[in-house]
Every structure is written in structure tokens, then in C-alpha cells.
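[1] Got a predicted model here, sequence first, then my questions.
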Amino acid sequence: MNNLLINRLFSQNALKDMTVNQNSSILNSCINKHKNSFNGDDNKAAISYLYKYSGKEYRNEYFYKNTLLNKLLIGRHSLNTTTALTELNIGNSKADFVLINGKAVVYEIKTELDNLDRLDNQIKDYYKAFDHVCIVTSKKHLNKVMEKYSNTDVGVCVLTERETISTKKEAIENRTGLEHSSIFKMLRKKEFEIVLSKYYGFLPKTNQFVYYRECLKLFERIPIEFVYKETLILLKKRVKLANQEKFLNDIPYELKTLVYFSEYNERQYDRLLDFLNNHIIKEEENVFSLFER
């Protein structure tokens, strides 16, 4: 149950409580579980402690995503030139983490807590919308993943014990599977309208009941290279944060991914920083007995 609380702590709902309500019952409950080993006195220290605990005992999907964002987007690239996206629906799959700069790479996360049952189908789906795919996995799955994808264009990375991303096999460009309909369904209405307008100079004039279908028909007639190029331009514009680099510098390492994908404004950043600097609220364990059920 302690690990379930960790999952709930590093979530958008918990971040909203911290920012809007200046309180987090989940954080308080987590600290209560660790009261014999946690010696800090503010919320920032509590979150840092629990994140480190997660890194040692329970490397969940958020831990992987946060490492990718910190080590690749912030550490290797630039917030001004590179965009990260998460939970993109592609076919029957959902891309965990996508990094877009001059090219786009889908990172499929397989933690030590996951199995590999759906991996083949996920990879096939991702190649319908992107030309670089990489699996980020744990030491537990590494040998099996390397063996399975050794003769493919799929890249393989491992999250090391030192919390770095180590590339074991580079992802190679492969556009043979790109599919108009998968890309179209991944785009928002305004986005596919921009692609159509740029290529044709017009949008279909029809009623709302068949508009989507008519747009797709036109979209499927556009050369796939043009579609892909314009799609990357549009996806790269999805994350719009004013003074993003300035604000994220003040956010603790442990929360950067949550904040990056929250698209906070300056006031919200300030509210979150206020919460992080507040003293932790220590309550009796029985207050959180509902989590024991």
C-alpha cells in the first residue's frame, strides 16, 4: 500500500492539491509511513526523500519519465528548441514519452514492474506515427529486450542504478510504417486543419456530420513526407510555457516532469514554491486509515 501512495503522490492530482489547496493529504500520509526515517521539516525535503525512496525500492513509470525529462530534455537538449509530450494516443497504444527537436523519438517505458506482453504491438503502433522508436527499460528486462530487437531499427536504453539513461542500441530512422490515418487521429482538429490548409489552400465545405471523414480523405492524399514534416512542427508547439526555463530552474528535480506537463503560469509556479517551502504537516497515522482498506 505504501507504493500505491507513492504513485498517487507523483501525479497531477496531487500537484494540483499542493498548488491550489496548499496542502496534500497524500504527502502527509506518505511521510507518516516513513516517520521513523524521515528527519526533514518542509514539504520540499519530504518530496525529495520519498522520490529517493522510490528510486531505491519502487522505480515506477513516473520515475522513468522524470529521469528522461531531466537527463535528455533538460540535460542534453534545450527547453527552447526541444519539446516533450506524454500519453499520445497512437493506434491502440499510448506513447509514454515523445521527444521532438530536429527529429522525434518515441520512448516506450518498461519498468521492472512491467511485463513485455504488449511490447511488439506497441512498437508497431508507434512506427505508424513516428520514425524513431526507443525502448527504455530496467536491468531486469535488458537482455531479453536486446535479444528481441537486436536486428531491428528499435533503439534500446536502460535506466541505470545511478539514475542515468544509458544507450545500448541507437534508434534508426524507419518511415516505412508511417500511416496517414494514425497521424490524423493523433492530431487535434485545429492541427489537421492547418496541414490541410497549407497543402490544399482550403478546407472541405460540408456539414459537421461528415466533416471529419472528408478531412481524413483529403489528408490521406497528401504525400506522407509532407504530412510527417508538418506534424512534427505542430506537435512541437503543443507545450507553451512562458519563461519555461526560468521557472523550471526553481522547481525541484523530483517534480520537474509533473510541472512541465502542467503548463503552469507564473502565479501557479509561485504558489507551488510557497507550498514546497512550508513545514510538513505531521498527523497521526489513524487519520489516513482509509488507505489501509
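    That came through fine. Numbers count the residues shown, from 1 in each chain.
[2] Going by C-alpha atoms from here, please, whenever you check contacts or count neighbours.
    Noted.
[3] can you give me the helices for the stretch 151-293 of the chain?
    180-186, 189-200, 208-219, 224-236, 244-250, 256-260, 266-277 (DSSP state H, counting those that start in this stretch).
[4] Could you check these and tell me which one is nearest Ile165?
    helix 256-260 (15.7 Å; CA to CA).
[5] ok, and what's touching that closest one?
    By CA atoms under 8 Å, 6 or more residues apart in numbering, the residues outside helix 256-260 that reach it are 10-12, 15, 65-66, 69-70, 248, 251.
[6] Please, a PyMOL command that selects the buried ones among these?
    Buried members of the contacts of helix 256-260, defined by 16 or more other CA atoms under 10 Å, are picked up in PyMOL with:
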select buried, resi 10+15+65+66+69+70+248+251
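[7] Make TSV from the contacts of helix 256-260 and add distance to Lys205 and secondary structure to it.
    Formatted as TSV, the contacts of helix 256-260 follow (distance: CA to CA, whole Å; DSSP: H, G, I helix; E, B strand; the rest coil):
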residue	distance to Lys205	secondary structure
Phe10	46	coil
Ser11	42	coil
Gln12	40	helix
Leu15	43	helix
Lys65	42	helix
Asn66	44	helix
Leu69	42	helix
Asn70	45	helix
Leu248	44	helix
Ile251	47	coil
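[8] tell me the most buried of the helices of the stretch 151-293 of the chain?
    Sort those by mean neighbour count, taking mean count of other CA atoms under 10 Å, and helix 256-260 sits at the top with a mean of 21.
[9] My read is that Thr86 contacts Val105, right?
    No: the criterion here is CA atoms under 8 Å, and Thr86 misses it with Val105 at 11.7 Å.
[10] wait, isn't Leu68 in contact with Ile165?
    Yes: Leu68 is within contact range of Ile165, at 7.2 Å (criterion: CA under 8 Å).
[11] Of these two, which one has the most company?
    Taking neighbours as other CA atoms under 10 Å, Leu68 and Ile165 compare with Leu68 leading, 25 against 18.
[12] putting a second one here so we can go through both:
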Amino acid sequence: MSNVSTISLSNLNALSKLISNAGLQRLMDNDTSKVYGRQLKKLLNKNGVTVQGRASFSEMLSLGYQQLLAHYRHEYIYKTAILNSYVLREHSLAETILLNEFKIGTSKADVIVVNGTNKVFEIKTELDTPERLQNQVNDYFKAFTEVYLVVHHSMLAKYLGRVDRHVGIMVFSENGNIDTIYTATPDHSRLDSTIMLKSLRKDEYLNLVRNLNGSIPIAKPVHMFTECCRIAKSFPVQTVHIEFLKIIKQRICKESNEITLDEAIPSYLKFCCYNADLDQNHYIALTKRLNCFI
């Protein structure tokens, strides 16, 4: 395999769509994996990596990931780094839940992590702009007490001063790790019970209210959420927040954790595997697929 200078932003963007949560789901699907493999090989060639003859999925994915890491660091690259170089190094998955694209108010957090603490990570890649940042941060503090902005190390100066004093800052470093520049200061003053309940699934906010109140309210389905919010607001907001975090931690999946930690799963696939809620059958199929040639 050799490098050629055919890299373009449009081709890199197309490659990034294959090496993403959605793209890698196609790899695991028997009906789409061969087409996915051919597209991956074609885009590698278009992005400066000539794949001669047959190559394994594992080899092509590694090449694609490295090409994006060097030339087009989209969100999946950052999220993979947060999992590999921050969560897996500093926390136990048995006591930690990481959630992708978690809705909070009118915003969607790139990553949240809940264990003994609770953190929101807002990623601003080199491909992003800071326009919505302040509104996003304001939303995040309504459901979580620690908020971190994650930027590429070359963009640090651009974002310093754009967030308030409570927000921590992390950088995607030259070696591909996530390093903390400023530690977040917990802020409980902006928590909002209604926003917390809106972030949960129906069964989850019903369980939260049951935990607070001892029972689920009797109400017509159309009025149930409003009644749950009324009950939640009758309790101190920090009490609601404690129960909110407990409910989120119930999403921890032992089987997914074991698969994510397995050494057979390449580092660039761990974030996808963790979020896909794979079982052992999926795991066996995936490890076999990675060794297939196309």
C-alpha cells in the first residue's frame, strides 16, 4: 500500500461517513457489509491510500481511521479518544455510563459520562464553529453540574474566554489523547427538574417519580408528564438530580462493557461497539468480519 496525493475535503468527508457509528453498523450487517467494504476500499484510494489486491476489513478500517486522524478529525475521532484515553483510563465501566448524543433542553450533548460524578462533553472540532456554544452550555447546566468543552489543541486560543468560569476545557492533543487544561467547577445553581425529566425515556421518568414520591401519579396519558413534573418540582432540585443520575446509570450494560474491553476489538471500534449494545453473537460475528478479505 502506498500514499498518493489525491486527498480532498469531499473525499475525506465521504470516508468519515463510513468510519462513524452509523457507517460501522453497516459493517456488522450481513446484507450491507460487502458493499460497505467496496466503498471503503474505493474511498481509501481516493484519499491517498492505494489498496492493492485484497485487504481485510480490519486493515482497511485502520488505514481509514489513521487517514482521518491525520487530515479530517470529525466527531467520531474525538468521541473515540474520550472513551479510550479518558474514560477507560480513569474510570471503571462497571460504575460508569457513557452516552452519545444525549438530548438536554434544546441542545444535544455530544457525550455524557455519569459515575460518581456527572459530566457533559461538548466537542468543537476544527470543522465546527462556536456560534451555538453558549446556548448549549446553558442547556447542559440544567441537567448536569460539570461541563467540559473539548477542542483540538491548535484551537485552544480561539475558544479561551468563550465559556464561563465553571466550564472545564480539554484538548485533543498531538498524540491523539484527551488532556485536561482546566478542570470544571461543579455548578448546581442552574439545575432544572423539568429539563431533567424531558431528557429521560418515559419509563425512566416514571421510575424517577416513583423513587421520589413512592408511587406513580394517577393521570390520563396526555397529562402524565405534566403531573410527573409537578411532583418532581415539589422536591429540592438536587434531590431530583441525584435520582436522575441513578436512573441514567441503570443503562450500564455488563455485556457491552465486556465486549468494549476485549482486546480483540480495535481501539478505533470501541466507541461504536460500546454504543451499539452488542451481545456475544454480534461480537463473534464482528470479530470474524474484521478478518474477512475483500
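    Cool, the structure landed. Small disclaimer: the values here were computed from a predicted structure and weren't measured.
[13] Adding distance to Val136 of the first structure, write the helices of the stretch 151-293 of the first structure out as CSV.
    Formatted as CSV, the helices of the stretch 151-293 of the first structure follow (distance: least, CA to CA, whole Å):
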stretch, distance to Val136 of the first structure
helix 180-186, 22
helix 189-200, 29
helix 208-219, 32
helix 224-236, 22
helix 244-250, 24
helix 256-260, 17
helix 266-277, 30
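[14] Figure out which of these is closest to Tyr127 of the first structure.
    When the helices of the stretch 151-293 of the first structure are compared by CA to CA, helix 180-186 sits nearest Tyr127 of the first structure, at 9.7 Å.
[15] Now do the contacts for His282 of the second structure.
    Contacts of His282 of the second structure (CA under 8 Å, 6+ apart): Met28.
[16] go on, the one 3 residues further on?
    The neighbours of Ala285 of the second structure, taking CA under 8 Å, 6+ apart as the test, are Met28.
[17] What residue in the first structure is paired with it?
    Under the alignment (TM-score structural alignment), Ala285 of the second structure maps onto Arg271 of the first structure.
[18] Repeat that for Ala55 of the second structure.
    Alignment note: Ala55 of the second structure maps to Asp41 in the first structure; criterion TM-score structural alignment.
[19] Same check on Ser85 of the second structure?
    Checking TM-score structural alignment: Ser85 of the second structure goes with Lys71.
[20] In contact with that match, which residues?
    Per CA under 8 Å, 6+ apart, neighbours of Lys71 of the first structure: 164-165.
[21] Could you verify that it is part of a helix?
    Yes: Lys71 of the first structure: assigned to a helix according to DSSP: H, G, I helix; E, B strand; the rest coil.
[22] Any figure for the gap between the match of Ala55 of the second structure and Leu255 of the first structure?
    Using CA to CA, to the nearest Å, we find Asp41 of the first structure at a distance of 18 Å from Leu255 of the first structure.
[23] neighbour-wise, which of the two wins?
    Set side by side, Asp41 of the first structure and Leu255 show more neighbours around Leu255, with 19 against 14, by other CA under 10 Å.
[24] Quick check: the gap between that one and Ser48 of the first structure.
    Leu255 of the first structure sits 9 Å away from Ser48 of the first structure, taking CA to CA as the criterion.
[25] hmm, back to that, and for Thr86 and Val105 of the first structure, which residues touch both?
    Contact criterion CA under 8 Å, 6+ apart; residues shared by Thr86 of the first structure and Val105: Val98.
[26] Start from the N-terminal end of the stretch 51-200 of the first structure and give the strands.
    Per DSSP state E, counting those that start in this stretch, the stretch 51-200 of the first structure carries strands over the ranges 83-90, 93-100, 104-110, 133-137, 155-159, 165-169.
[27] Give me the contacts around the fourth one.
    With contact meaning CA under 8 Å, 6+ apart, strand 133-137 of the first structure is reached by 105-112, 123, 126-127, 153-159, 170-171.
[28] Let's see that with 7 Å instead.
    Strand 133-137 of the first structure is contacted by residues 105-111, 126, 154-159, 171 when judged by CA atoms under 7 Å, 6 or more residues apart in numbering.
[29] Please apply the same query to the last one.
    Outside strand 165-169 of the first structure, the residues within contact range by CA under 7 Å, 6+ apart are 155-160.
[30] Quick one: those residues as TSV, columns for distance to Leu203 of the first structure and neighbour count too.
    Formatted as TSV, those follow (distance: CA to CA, whole Å; neighbours: other CA atoms under 10 Å):
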residue	distance to Leu203 of the first structure	neighbour count
Gly155	38	24
Val156	41	23
Cys157	42	25
Val158	45	24
Leu159	46	22
Thr160	49	12
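[31] closest to Ile26 of the first structure among those residues?
    Nearest to Ile26 of the first structure out of the contacts of strand 165-169 of the first structure is Leu159 (CA to CA; 26.8 Å).
[32] Under the alignment, what does that closest one map to in the second structure?
    By TM-score structural alignment, Leu159 of the first structure lines up with Phe172 in the second structure.
[33] cool, and Ser197 of the first structure?
    Aligning on TM-score structural alignment places Ser197 of the first structure opposite Arg210 in the second structure.
[34] what's the answer for Lys240 of the first structure, then?
    Aligned counterpart of Lys240 of the first structure in the second structure: Cys253 (TM-score structural alignment).
[35] For its match, grab the count of nearby residues.
    Cys253 of the second structure: 17 surrounding residues under other CA under 10 Å.
[36] now Ala104 of the first structure
    Counted with other CA under 10 Å, the neighbours of Ala104 of the first structure add up to 21.
[37] how close does it sit to Glu173 of the first structure?
    Distance, Ala104 of the first structure to Glu173 of the first structure, using CA to CA: 10 Å.
[38] Find the residues that touch each one of those two.
    Contact criterion CA under 7 Å, 6+ apart; residues shared by Ala104 of the first structure and Glu173: His132.
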